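Trainee: Here is a sequence with its predicted model. Questions after.
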Amino acid sequence: MAKNLYVINTEPRSGKSAICLGLMQMLMRDIRRVGFFRPIISGKIEGRRDHDTNLILSQFYLNQTYQDAYGYTLEEARDLMNRGEHALLMENILAKYKALESRFDFILCEGTDFSGSDSAFEFDINAEIASNLGAPVVLVANGQGKTSKQIVAQTQLAIDVFAEKGLDILATIVNRVEVPDRNEILSGLRCKYRLNEECLTYAIPEVPSLGKPTVHDVQKWLGAEVISGREHLEVLVDDYVVAAMQVNNFLEYVSKNCLVITPGDRSDILLACFATRQSHTYPEVAGIVLTGGIKPPASIQKLLEGWTGIPMPILVADGHTYKTTRILMDLYGRIDPDDQKKIATALGVFEEHVDTGELRKRLEAKKSTKVTPVMFEYSLIEKAKADRQHIVLPEGSSDRILQAADILLRRGIVDLTILGEPDTVLARAGQMGLSLEKAQILDPVKSDLYEEYWNTFLDLRKSKGMTPEVARDSMADPTYFGTMMVYKDHAGGMVSGSITTTQQTIRPALQFVKTRPGISLVSSVFLMCMPDRVLVFGDCAVNPSPNAQQLAEIAIASADTARQFGVDPRVAMLSYSTGASGAGAEVEKVREATQIAKSMAPDLPIEGPIQYDAAYDPDVARTKMPDSLVAGKATVFIFPDLNTGNNTYKAVQRAANAVAIGPVLQGLNKPVNDLSRGCTVPDIVNTVAITAIQAQFAKKA
């Protein structure tokens, strides 16, 4: 079963809060612990809680605080995006969600209110958040004031937009429908769904008592004082009329159940409103809001007190007329947590028009396998933090390394040793506003470990002709010193390469850390974070032209790496030919490598030779290899040579907008990883987290 559900409306005032009430009621019948989360709330009115969050928490007595239930206000989210901190926004939202997920069996999530001025921003941010939470979606469309054709056209457009963004749309609910024949809407949308028959569609009629505010709602929203008609505050408000003209002109704008907003010193408007109650030719107003905190003069109040007709609610608000009107523009038919009548109405209407049994059954069948780049990167950090390792960074003279170190330490991902002259490193960190106090900073030559390390190196390499002088000089090199820290278990792993070559990083590891038993070479993979899954590509960075035996070892090592990072390995041994359809030396090499790999790991799903499209695309796989356990479902792609692998990963990275994390070195007894010299600070943070996870597995081996 899915573990979450995301409710997104397609435009403002769609009655989304009533839908969330109905969905929460449905979920709590069968699921013991249900939580509620709004990644982004409107936060427009200072000092007030978000309406929907407060409603759900109050009605269902959820075991969570208000602060736990949301991530950011819309203004805060937009500000982060404008400052270029999109990744931070997503990461923090995901972190808050994960904190709730650890406490609850299911999370009902609600999107933004579309109350801002930029609906495109809200469309995009809701889609991205829902995707990164791996949540199926319920779309809520607004049918108020629209014909059936308009509803179908506009709702279908919203569906198409969200579907193109890769969202799994579980159901569409058209709410507040005013047309008499709702079946026309349902049949129209179901026809449009012919390519996606899994999506459920419902239509809920407009219920005036839910969609329109009462005078009581206005009074609470403004914090106004009631000076008359307290017993008639439950009258529904259909419209607002600002009265700032003479009475004869004002009366032209009066409509049934309108709320009149006028300065408190306009006694003429006040009396005209009461006159409509006595006239059969004018509609009755719902009530009056007097602005500026001005109450009627004593003579007018005396007149009102002696009124024998139907009482009219009169409110006095402190703000001036424009301010009061502007505040009321954000008020619509809200369901107050204390209004059990409205809540019961909302729940009853939802259950009458939404087949909750069908919806619940469909939700039970959902199990998200989507892994977005944000989800994967977050999981890396969390796995690394769960069992914090000690990582050494030899390149203390690299600004990017220092910036990454600051992030790693602030977030408590790993413990760090940075190699370099301490005063120089700290001075540079201070210039960049970084905090490295929690790091150990060592100058290799001045370290107490230096003599022990070069003597160890001498002993390990004596048979290769190593001399004391060369051993001392080698261990003065930060990369050798850092690698020896890993060999001696003074660090769990090492990350280098931002300002040095791959060869400089790997050479000392090969000399004394060495490869694991049964593995004759060091190879690499890239973790390719596609929009909805993570794939493993190897070898794309180290071995130019592996033979069949080496290719098989790369496949087995890549499958092991995949498992370490939560990817179920299904290995495709890539070639320009699929199955027995082609011949040639390169195809035969892949065919032989496949057989060797199968003998090394009999239980591992491996297919080869196979072309990339047959390995990746289920439709192609059904044609080319219909009975394969790997074709169309491959997660680990083994390339026949470095030229093919390196070019392919870069092509996929650019063409598919994938995030490529790596290279991740594999095959060593202990983790040492190489950075690209063009790496970014986030690349370094991810690589250190990967190294820490590898160190966790190395400790258990």
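Mentor: Everything's here; your move. Residues are numbered from 1 along each chain as shown.
Trainee: switch to C-alpha atoms for all contacts and neighbour counts from now on
Mentor: Will do.
Trainee: which ones are touching residue 652?
Mentor: Counting by CA atoms under 8 Å, 6 or more residues apart in numbering, residue 652 touches residue 658.
Trainee: second one coming, line it up with the first:
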Amino acid sequence: MAFASSSMAALSRPLAAVSSGLGSALSRASQLLTSGSLSSSPTASHSSTRRFISDGTVGSKGRPDSLFLSDISMSGHRAPLLLGWLNYLERHLPHVGFFEPIGGRALAGSELSVDRHVELMYRVFNMKGDATRMTGISDTEAAQLIASGKQSEVLDRIYAAYMAYKAGGELDLCLVEGPGPLMGGTELDAQIAAALNAPVLMAMSGRPNATANDYYNKAMVKRQVFADHKVDVLGVVINGLPREHHAILSSQLRDKLERAGLPFAGALPEDPVLSSVRLDEVRTALGATQLYGETWLGDVEFDEVVVGSQRLEELLETLVERPMGRPLVVTSADRLDIVLGLLAAQLSVRGPSVAGVLLTQAGASRITRSYAKSAVDNIFAGLSNNTGASGGGPDGAAAANGSAQGSLYRGALLPVLSTDKHLAEALAVIGRMDASILPTSIRKVTQCKMLFDKYIDANAVVTGLQKSRPTRVTPKMFQHTMKAMCRASPQHIVLPESVDKRVLAAAADVTARGLARVTLLGDPTTVQAEAKKLGLDLSGCHIHNPNSSDRFDKYVDMLVEARKKKGMTREAAADTLHGDINFFGTMMVAAGDADGMVSGAIHTTASTIRPALQMLKNPASSLVSSIFFMCLPDRVLVYGDCAVNVSPSAADLAAIATTSADTAAAFGIEPRVAMLSYSTLGSGAGPDVQKVTEAVALVKQQRQDIKVEGPIQYDAAIDPAVAAVKVKGGSEVAGRATVFVFPDLNTGNNTYKAVQQSTGAIAMGPVMQGLLKPVNDLSRGCTVPDIVNTICVTSIQAMQFKQRTQAAVAAAAAPK
């Protein structure tokens, strides 16, 4: 702001473009969507009518359940778009929410103490529930974690908070605002959108001299960032496009973007109401209180700041010279003569117009110096009408309640604000202010809604939202769902390798988070001493010493009985249990003393799995096999068999396919099974192709409920574009497969490792299938999170076993 004066400083500020921000999101449901028209206002430039289909199948048909607004200009001007979108969506959906992945600063003096945009949406749209649940993580915490190399933890916390917010509010749609301008830029926005499986609407801010090419190039570059993270971009929207070029720029940009296959949803023009600074913004920025005048007058703009430091008559002369102006007069608290003079001028129909007066600190604290304030209180109270809201002091409050009688004045009283800041400090704060939108900014909020309805083609975005997409489980979704299931029903998991510090750390973490009940095998004194050195709390774990176990003889008897045909004696069984801690853990599972076992951090796969193959093989299952959950950046796939069966037959491949499909379904992944080969549906021939062909036929014969395709090559199974060329006649699996069955161990093992090492994917497994109860193997290079994940997988398998057992008992007890 620049200062000008005549014996005073008049502060004139160019009115900056208003902050705006849009973040959008669809949640849970089309079954609750209304079927009303989704067109914008009748005056909108593009108002072709569309409807949400109220078919109850948004989730099942894979439609996205969120809309993510990313400010690719990094300007932070998003509020008008946010308000417009939320208003539009609330007209057509009963329950719409708003979520900030990373929360910024709160408004000064905020009672909610939440991000300013969260408070704006919460109050303007009268949202219910706890506003603090509308933020994933604070900017301070996020910055510390990212600086410490823990960006994955930031995404985990955002996803968990987002899912909890959606579940708690039973939302039909959730609007998500990307934190890019706050931190991380478009790259972090893309990572968060991918984690939430949310399609993106890119928002840009208008610039005075920007051309259509400038906006287009920016959009294309940022679109590729989202494409790299497999995030769908639904279109582009602009806030604050220069009004004089709005029509031509909008037309040029629409043509360019649509030729590139990117819808243009429109542009809000620059608007004088939105770019103005209003009294309520000054009050909030300074933490000021309103002494006198109607509170609704805080929602009025001022066009300059005039500092009143001269005599009253000189100030009035200066104001008269600005007949069309509407300034905010800033003066010190000891100049109540100026307050009374401006009040008198306001009472006259010919007096100069003033938006308001701001009183700043003058010398010593006003607590001990009243500056005849009580007399001024009485004057204002005497002018208050019966319905006006007056200002400070008991008399002013009484007037506001209608107790002041006999006043002849029926107009609005001059707003007078008071701050504890000194004059120079208050002017500095005002000078740094940009126009913003507060929950109390009624005119600005109304203007945002009106401009959105007039200039934004919401249907262009809604069309993209309604397009059916295959259900895709992202790694964050997968792990969140898995851990939620574990917390709902914690299982008892035995961990034999208590000598490994990673296992101890995982055990402490799992029990602290309530994911499982854990038994560690080892000497309690030794294990606790090691945990103390590592700073781990194992108080939630049970530590069991196999060498002094009161169950030892029971396990010996069980092992002899199970292996007697192999010549097992009691002596040999006792030696086995004393010498092989994995065997002891397996016997705990077989005896029902634990629900599952996880080992392999310091043991080979063979030593981990062999006891399970001897004691827990399911007689009803023809084959024991394994799968890996491959957690790619944008989805979770199932690979099998990559660890157990070296050269499976056609019948073995069919068994692997059906079991893997059931495992995928149990973990929330819709099974679409691709039986892999070097040939796609007869494009090549040979014994290996014939084996896969026979396996596909067996699956279709045995399990008609499973979607299966093969023989098929990997590219045709995963890429819709390749599938369209190689697979004719349509397929429910080609290009959309989620379960990949490899023809042999050599192919499967090398493929999972190649994908893991080349893409950075998390390979969770091997997860054993076909056992009576779950025993799972770890990689010897595993991390603590790997162990935690494997414990969770094992727990869910244990739940499945119990459910199958209960179902079998119920079926046996049912009358024939």
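Mentor: Perfect, thanks for sending it. What you see is a predicted model, and the numbers here were worked out from it, not measured in a lab.
Trainee: Just tell me what residue 615 of the first structure corresponds to in the second structure.
Mentor: Matched by TM-score structural alignment, residue 615 of the first structure corresponds to residue 717 in the second structure.
Trainee: roughly how far apart are that match and residue 724 of the second structure?
Mentor: 10 Å (CA to CA, to the nearest Å).
Trainee: Can you give me the neighbour number for the match of residue 615 of the first structure?
Mentor: Using other CA atoms under 10 Å, residue 717 of the second structure is surrounded by 29 other residues.
Trainee: ok, residue 450 of the second structure - contacts?
Mentor: residue 84.
Trainee: Which parts of the stretch 501-650 of the first structure are strands?
Mentor: For the stretch 501-650 of the first structure, the strands defined by DSSP state E, counting those that start in this stretch occupy 523-529, 534-538, 571-574, 606-610, 636-638.
Trainee: Now which residue in the second structure aligns to residue 404 of the first structure?
Mentor: Aligned counterpart of residue 404 of the first structure in the second structure: residue 506 (TM-score structural alignment).
Trainee: could you measure its match against residue 539 of the second structure, distance?
Mentor: Separation of residue 506 of the second structure from residue 539 of the second structure (CA to CA): 13 Å.
Trainee: Which one's more surrounded, those two?
Mentor: Higher neighbour count among residue 506 of the second structure and residue 539: residue 506, with 22 against 11, using other CA under 10 Å.
Trainee: List the buried residues in stretch 585-599 of the second structure.
Mentor: 585-590, 593-599 (16 or more other CA atoms under 10 Å).
Trainee: So which of those residues belong to strands?
Mentor: 596, 597, 598, 599 (DSSP state E).
Trainee: from memory the second one sits against residue 493, does it?
Mentor: This means residue 597 of the second structure. Yes. Between residue 597 of the second structure and residue 493 there is a contact at 5.4 Å, judged by CA atoms under 8 Å.
Trainee: what residues do these two have in common as contacts?
Mentor: Common neighbours of residue 597 of the second structure and residue 493 (CA under 8 Å, 6+ apart) are residue 794.
Trainee: Would you map the helices across the stretch 1-150 of the first structure?
Mentor: 16-28, 51-60, 74-82, 86-101, 119-132, 148-164 (DSSP state H, counting those that start in this stretch).
Trainee: what do you get for the stretch 501-650 of the second structure?
Mentor: Secondary structure of the stretch 501-650 of the second structure, counting by DSSP H, counting those that start in this stretch: helices at 501-512, 524-534, 552-563, 570-579, 581-591, 605-615, 650-666.
Trainee: which of those sits most buried?
Mentor: helix 581-591 (a mean of 24; mean count of other CA atoms under 10 Å).
Trainee: what distance separates that one from the middle of the whole chain?
Mentor: Offset of helix 581-591 of the second structure from its chain centre (CA atoms, centre = their mean, to the nearest Å): 41 Å.
Trainee: Now residue 101 of the second structure. Nearest residue, chain neighbours left out?
Mentor: Leaving aside its sequence neighbours, residue 101 of the second structure sits nearest to residue 136 (CA to CA, 6 or more residues apart in numbering; 4.5 Å).
Trainee: I meant residue 478 of the first structure, not that one.
Mentor: residue 394 is the one closest to residue 478 of the first structure (CA to CA, 6+ apart), at 5.1 Å.
Trainee: how about the one you found, what's its match in the second structure?
Mentor: In the second structure, residue 394 of the first structure lines up with residue 496, judged by TM-score structural alignment.
Trainee: I appreciate the help and will end here.
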